[in-house]
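Q: Build me a structure from this.
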Amino acid sequence: MLLRRARISFGGGPMMPAVTAPAFTLNDEQRIAAETFTDNLLVLAGAGTGKTNTLACRVANLLSGGLAKPEEILCLTFTNRACREMTERVERMAGEAARGVTVKTVHAFCAWLLRETPGVFTDVGPDFSVCDADDAREILREVVFEVVGREPGDQALRVLQDFTGLVKDCWLARPQEDCSAAAAWAFVHRREEVERVCVGPDRRFDPKFHRFLVKYGASVVRLYNLKLLSSGLLDFSDLLIRAFALLADPRVSALWRERFRFVHVDEVQDVSLAEYGLLSGLCGNARVLLCGDFNQTIYQWRGSDPGALIARFTEEFHPRVIEFTVNYRSSPGLLAAGNAFLANAFGRGPGGGGHVEFGGDVVVRSFDTPADEIHWIYGQIASLGLTDFSRAAIITRTNKVCADVCGILRASRLDDSLPPVRFMLADELRLLKRAEVKDALACVSIAANPRDGEALARVLKRLVKGVGPATVGAVAANYREGGGAALTDFFDPRTRNTGDFFSPLLDALAEGRVVVYDVESTGTDVYSDEIVQMAAVRLDPAGNVSERFERFLRPSRPVGDSEKVHGFTDGFLAERGEDPAKALGDFLRFCEGCVIVGHNVAFDVAITRRNLARSGAPGEFGNVWYDTLDLSRRYLKNLENHKLLTVAAALGATNDPTHNAMDDILATADVLRALVKGYLLPGQEARRAFYAKYLPRLAGAASLVETARREAEGLGGPAAARMLLDRFGVWELYDGAPEKRANLQLFLDFADDFCDPALPPARQLSSLLELSALSSSELDRMSRSANKVAVITAHQSKGCEFDYVFLPVLQEGVFPTFQAARSGELEEEKRVFYVSITRARKKLFLTWSRCGMNNYPSKPSRFLGMLG
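A: Here you go, the predicted model:
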């Protein structure tokens, strides 16, 4: 047994000679990992050593041996593509039971955790959407315009986005503070990183950027966060920050630490220290397996630090260490090249790295010009005689080089003397980032998340005639300055019918028709979980409690872990619980004709409606409702969060929330009284005047949005997306632009491929938006039927493998990059190169040209000399 603890080799040992093994047959080291369930494990698995098969076998063994239920097993990896591959392999081995295993990326898991955690612990509702990096950049652009009165240039915007990420990283380390404190911490304790952010086009420190960040940085980040939250959006950093903060709460941690008995993390070398901290808090009571190849660490720029991670994992979990030493992927020549590079670049592996025969499995060529080089690559691919072009890939160091290569390939495709070759070019791989697809996603978000003001603003400015940026900007300014009117209000029947979004609430309160309510349930899935307690109070015109309602409901299944939230046992509910149909019917009669209020109440309303439909009780829960979470965000903009406990304390509530339904609604009633008295009533006249000014300008758009939402109800994700593109005129906008229309069709194909028809229709739309935002690599969306040569960067190739790999433009200043060579920081460049060459299974082509893309003389990459 090759088990070691005293010394950990980051390389997982040399790449050993290849052998051929039947599918799913395990060698000795793999069998130890697949069959050891009493210890935590650290598996050092180099490229091609069968770690995915081994992990799949391990999960199958847990299920077939009855050692764990599917829902007790968690697998985390780095890309959606890897998730899909893992899921498929486990299902092939373990069958139907494997479908209950949780397989997610880290960010997707955080989003799931936030949606699954009861609303009493958070100020984020389960209906939030995820904002991707491109949309986040556009929101920052709007914020800067609002702060300084002019739009930032692209370089300044990049500086701000990097600074925002750094501030949120500091916030993640100190979640008890707010973002302003995190910004101050960054300037004092991470000064060098702030300075590295402030670089101009020449990649040198630019003091004007630093002065801007000192003066405006904290305000920009704070307003950016407010803009996100007001639209029900979270960015990638928010997912980690909020998940980490939840797990820091002992009550939430108790729910999750016992949920998974076995946790597996693949590609752990890509996990940042912040992400590891989240996993550590989650996995305290589980058996943990971390698996990775630390020669492939290429994400230090986003916080990965393998040495620190292994040290922490070793100290906290005392793992057994297993090395996979047999390679099943690559040909002997490719293995020799990989071993040679490990030896020469890192001083690891066998001496000299073995003999590399250039011209066999590894081909090195030089050319006079880049055009000659890329034309030669085109010809080589054509000569391979492939029927499945996805078996080949062209991998470049940077996006800029990738774009240059794609430009030459386009010209090559026009050469009739060459055989036709199908390419998935870089701009095709950026499908989900293109403006026309962003338009389509905004249309989908309007239907899936009515609170998404950013998506609504995009649709209004780009797709709806008669509504311009001035109108949208004026409404945004009113909200930002505390006027209380949000853009989404103008598309809500409450505003259009009464002239004031809050008029139904204020009228009902004056007439004693407000009911504040809360529910406790067996979980957070509105489609399957059951209510176990309902509590409500009716308020008199003075805002005092005039009548109470409380019922316990008898669920049809055990309460499980939800008992830790609400405290009601199965025995208690069996004795005290009523028939759900009767209790729900009584509740409908209690709140008949009333306006409903709650804190983070969207979940309560949704699960009440679903439970009513399942119970067979007569009537519908169609009451108008308001959320004090939304109200507090509109008017209490400086709070560190808007949880009920925080808002109640800020407003001097008499009752303290305790996570008992009755206690929480009494606190919510206090909050409502304070918000009405302090903000809603004093601002009513000005607010009505503002609505009156802009309602006519937005009336046509509101009618269009209402129709689109109504037609989307009940449609599955793909059908709804097609309808929404038609309804909002997206196709018409791009009439005469065949490439853009083709991209829209590719987006609809993406929806067909990835929407799960087994999910409820509304959830299909939400999952489509989330997958679009969380695709860490555009290669994630390539289906096996694409039949195209991928033209991608080294980072996009991570986790992929191809029979034939071409690495062009291998010259100094490109690979390694000019910045890395100038600074002498080459270690990560070496690892990126190692990742690139180990993507090949059969043959590797390495090329460079003596005249670079910029027409200056070039020298071959120093890394070519490290291959043998």
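Q: From now on I want contacts and neighbour counts done on CA atoms only, so please keep to that.
A: OK.
Q: Show me the residue sitting in the middle of the protein in space.
A: Here the mean C-alpha position of the chain is nearest to the C-alpha of residue 774 (CA atoms, centre = their mean), at a distance of 3.6 Å.
Q: Quick check: it vs residue 369, distance?
A: Distance, residue 774 to residue 369, using CA to CA, to the nearest Å: 38 Å.
Q: one more, for comparison:
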Amino acid sequence: MPQPSFGVDQFGDVVPDIFGERPSPRPRKASRLSAEALLDGLNPPQREAVLHEGAPVLVVAGAGSGKTRVLTRRIAYLVGERKVHPGSVLAITFTNKAAAEMRSRVIELVGNRAKLMWVSTFHSACVRILRSDIGRFGMARNFSIYDDADAKRLMQLVANDLELDPKRFPVRVIMNWVSNCKNELVDHETARARVSEGSLEQSYAEAYGEYQRRLAAADALDFDDLIMTAVHLLQAFPDLREQYRRRFRHVLVDEYQDTNHAQYALIRELCSAEIDTPPEVVSLSRGGQGGSSPPQVHAEPPELMVVGDSDQSIYAFRGATIRNINDFESDFPGARTIMLEQNYRSTQTILSAANAVIVQNAGRKPKNLWSDAGDGDLVVGYVADTEHDEAQFVAGEVDRLSDAGEARYGDTAVFYRTNAQSRAFEEVFIRVGLPYKVVGGVRFYERREVRDAIAYLRAISNRADDVSVRRILNVPKRGIGDRAEGAVADLAARERISFGEALRRVDDIHGLATRSASQLRSFVELMDAHEAMVAEGAPADAILTSVLERSGYLSELQGSADPQDQTRLENLIELVTVSREFVSGVAVLAAADYGDVDGPEDGQAPDGVDEFGVLRGGSLRVAEGRSVDPLTVALDPEQDLAAGAAEVDASLGAFLERVALVADSDQIPSPDAESAGVVTLMTLHTAKGLEFDAVFLTGCEDGVFPHQRALSDPAELAEERRLAYVGITRARKRLYVSRAVVRAAWGTPQHNPPSRFLTEIPDRLMDWRRTERAVTSWRNTSATSRSNTSWRTTVGYGAPKPQARVVPVLTAGDRVLHSTFGLGSVVATSGAGDDTKADVDFGSAGLKRLSLRHAPLEKL
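A: A predicted model of the protein is given here:
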């Protein structure tokens, strides 16, 4: 096909001139690199992808197979060797960062003329189209773009005006429903026609219609509108579609497996040969041409290359549909497929593990990743007793790898399925001093729902805490508006009392709507009831559980269809678990026996020692007047522990102090974090696109990973397996997989079976440092069932083995390792010889009094 001449469009870009007579462009400078140089270092399939001409092509790019190199080299080859004008190239990525990187790399290869390309995200490309042509829909070209916060505020106004019950129709649920409609290119009129009378969807559709009306009145679009409106514009005006098809002669799309239906439709409008357009389209004449131009002949479709991997399609919850990549060849007849299977990232052992897992998914394109980097280390497996034990193992192994020079902190990552799982790792890392950062979310105690719950507790504990009271006044939504809150604030300022006190004088506020006054009274009753619980000495976990239930916070999240609300619910469950661990730690203190313990008969455990070496029965005695926080206690070793009665504190105030200390530690950066790097903690979804020398894939239990909701849904289970594939293939040199036999949920133990993904990895690829059989054996064998041995597990140093029993000599300040409770610090010791006992602070596991003769304890 002859190359067109070029002109300048309304953006100032040089573009192909479809009308013929235009000034010739300036002579092209020679490309910086020769064809040989552009193809240098490419393997045969990569080279084939770069050189491909003509038919649409799908490049199936396995993890670590060099897809970015293929995309950038192809663009450079188009511009440098095939003499394609940069202004006729459209390259679409999913992030601005990826777009900037691609543009930069192409400029390095072919020079500054590459700046004429459109390299952008879907949203950015659509904005450029809309800024030029949205006037055809009667909107101003300077329309506003509403971000998520703006959109939520507007939808809240709509819901209020439609008098939608916030409990039945949470704003976020309505917004998700509307977003799904827009991703499917369903406008509000079509949505309204599809729903049944009297259904929830009818209310959603009414909100959708009013929301769009207000957007239009404000000359605004939200993010979903950008793509939907651009597609509708191209569909409604065939001449405009033809204009862009003639402009963009080469279209490249990265991460095609992550596209939703609207994004797919945009690509079809621009690139498909099968479009429903009359043979003679509307004239594309421009101003100044005079008269009308002759009818335009339908342009040949642009060359299309999409790059992606169906095995890494993990964003269905965002609207991505795997069918787009699976059905590419039928959507674009005559398309070719090129497989990139050579991996440049990982060892063969890691790739073999990934292949073994993903092959279990039905209906996928066969693909087998391979590497010439050698087999490398086996995949390390570890079965922990609890999530705390799992975190201790990870921390110990991270430290060992760093000390041995095998993996720096900055080259190490810990992956988990849900954000709530980060809490155990954060607390252990803080305690042992490992530098870390949480990516893809805020730290546990900074998460909105956690801060909301803690604000409830602080407001209950201290009614003068105006910041906390006002934070949760309308959380969850209970119909207390800004006007009512302002009236209470005015009374507080006028009477010079706290906001909390002013709430209790709602009858003194004149002009307050009856409904608002009623809601304020209900809120006060809620808070008063829980203040009474505090006065009665109720433990912290009981107060937290009660306020989350009675406030309606839990029911709102449980009834939400928003996946983010499911995550928020999991985080609140984790906070309840924290509170119950706190109270149970106090209970251990209260039940500890500080009397003499007779030695056991041979083959029997002593009555006063449990299977972990913790003494049972009796009561803890500390120096008179001392209160004991089991998680932050620092008993004076010089004091006689039997000198007075203990005041064991499981109160709300003590728990809030504990949380404040942990949250405060959360903010203290490690002094060497910048120089030595930090360990990265992140969810598996966030990990996509990244790579690390050492990866810890944690929580590998059915019900955790794969997630509970996927166990009964084959489609969701297949996506969870793809998520496992993504996690495994992030590892370059070392991969660890771990699980806990018991994991707390709502403060109660949950026994989860091993993840099916673990059983899919061949045994020949695994090095099990600790197995469930070892865990069961340890639990079923008392600490003294063998007279001269004790079982111990050293983090990172193999499976449990019988060791000659040596009673450690400990003093206050020593660091120790317990096979179940993990790392701890000795607070005080008492007794002598076989009767020696030690009080050890195990952080989140609490303060334990241990019999050194029986406890599986190692001095570090």
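Q: wait, isn't the residue nearest to the centre of the first structure in contact with residue 133?
A: No: using CA atoms under 8 Å, residue 774 of the first structure is not in contact with residue 133; the gap is 9.5 Å.
Q: quick revisit: what lines up against the residue nearest to the centre of the first structure once you look at the second structure?
A: By TM-score structural alignment, residue 774 of the first structure lines up with nothing in the second structure.
Q: Kindly report the same for residue 88 of the first structure.
A: Residue 88 of the first structure maps onto residue 104 in the second structure, by TM-score structural alignment.
Q: can you count the residues close to its match?
A: The number of residues packed near residue 104 of the second structure is 16, by other CA atoms under 10 Å.
Q: picking that back up, now the residue nearest to the centre of the first structure: how far from residue 767 of the first structure?
A: Residue 774 of the first structure is 10 Å from residue 767 of the first structure, by CA to CA.
Q: Repeat that for residue 732 of the first structure.
A: 26 Å.
Q: all strands in the stretch 151-300 of the second structure, in order from the N-terminus.
A: Per DSSP state E, counting those that start in this stretch, the stretch 151-300 of the second structure carries strands over the ranges 220-222, 250-253.
Q: Deepest in the core, which of the ones you listed is it.
A: Across those, the average number of neighbours (mean count of other CA atoms under 10 Å) peaks for strand 250-253, which reaches a mean of 22.
Q: Just to be sure, residue 823 of the second structure is in a helix?
A: No: counting by DSSP: H, G, I helix; E, B strand; the rest coil, residue 823 of the second structure falls outside a helix, being strand.
Q: which residue in the first structure lines up with it?
A: Taking TM-score structural alignment, residue 823 of the second structure has no aligned residue in the first structure.
Q: Could you check how many residues crowd around residue 823 of the second structure?
A: For residue 823 of the second structure, using other CA under 10 Å, the count is 28.
Q: Grab the nearest non-local neighbour of it.
A: Among residues not flanking residue 823 of the second structure along the chain, residue 817 sits closest, at 4.6 Å (CA to CA, 6 or more residues apart in numbering).
Q: Which elements pack onto the strand or helix carrying that neighbour?
A: Per DSSP states H and E: residue 817 of the second structure is located in strand 815-818. When contacts are defined as 3 or more CA pairs under 8 Å, 6 or more residues apart in numbering; DSSP states H and E, strand 815-818 of the second structure sits against strand 822-830, strand 857-859.
Q: Put together CSV for those, with distance to residue 423 of the second structure on each row.
A: Below are those laid out as CSV (distance: least, CA to CA, whole Å):
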stretch, distance to residue 423 of the second structure
strand 822-830, 16
strand 857-859, 25
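Q: nearest to residue 770 of the second structure, of those?
A: Proximity to residue 770 of the second structure, assessed across those by CA to CA, is greatest for strand 822-830 (14.9 Å).
Q: SS state for the closest residue to residue 563 of the second structure other than its chain neighbours?
A: Nearest residue to residue 563 of the second structure in three dimensions, chain neighbours excluded: residue 317, at 7.3 Å (CA to CA, 6+ apart). Each residue gets one of three states, and residue 317 of the second structure gets helix by three-state DSSP.
Q: how far away is residue 317 of the second structure from residue 728 of the second structure?
A: Applying CA to CA to residue 317 of the second structure and residue 728 of the second structure gives a distance of 21 Å.
Q: any idea how far residue 459 of the second structure is from residue 472 of the second structure?
A: 9 Å.
Q: Neighbour count: the two, which is higher?
A: Higher neighbour count among residue 459 of the second structure and residue 472: residue 459, with 23 against 19, using other CA under 10 Å.
Q: My reading is that the more buried one lies in a helix. Confirm?
A: Yes: counting by three-state DSSP, residue 459 of the second structure is found in a helix.
Q: dump the residue contacts of it.
A: Residues counted as contacts of residue 459 of the second structure (CA atoms under 8 Å, 6 or more residues apart in numbering) are 465, 466, 468, 469, 527.
Q: Kindly recompute the last result at 10 Å.
A: 453, 465-472, 500, 527, 530-531 (CA atoms under 10 Å, 6 or more residues apart in numbering).
Q: Report the buried members of these.
A: For these, a neighbour count by 16 or more other CA atoms under 10 Å gives the buried set as 453, 465, 466, 468, 469, 470, 472, 500, 527, 530, 531.
Q: quick revisit: neighbours around the residue nearest to residue 563 of the second structure, how many?
A: For residue 317 of the second structure, the neighbour count with other CA under 10 Å is 12.
Q: Please apply the same query to the one 5 residues further on.
A: One way to gauge burial is a neighbour count; for residue 322 of the second structure, by other CA under 10 Å, it gives 23.
Q: gap between it and residue 717 of the second structure?
A: 14 Å.
Q: In a helix, residue 350 of the second structure, correct?
A: Yes: Residue 350 of the second structure forms part of a helix when assessed by three-state DSSP.
Q: Relative to residue 698 of the second structure, how far out is residue 420 of the second structure?
A: 13 Å.
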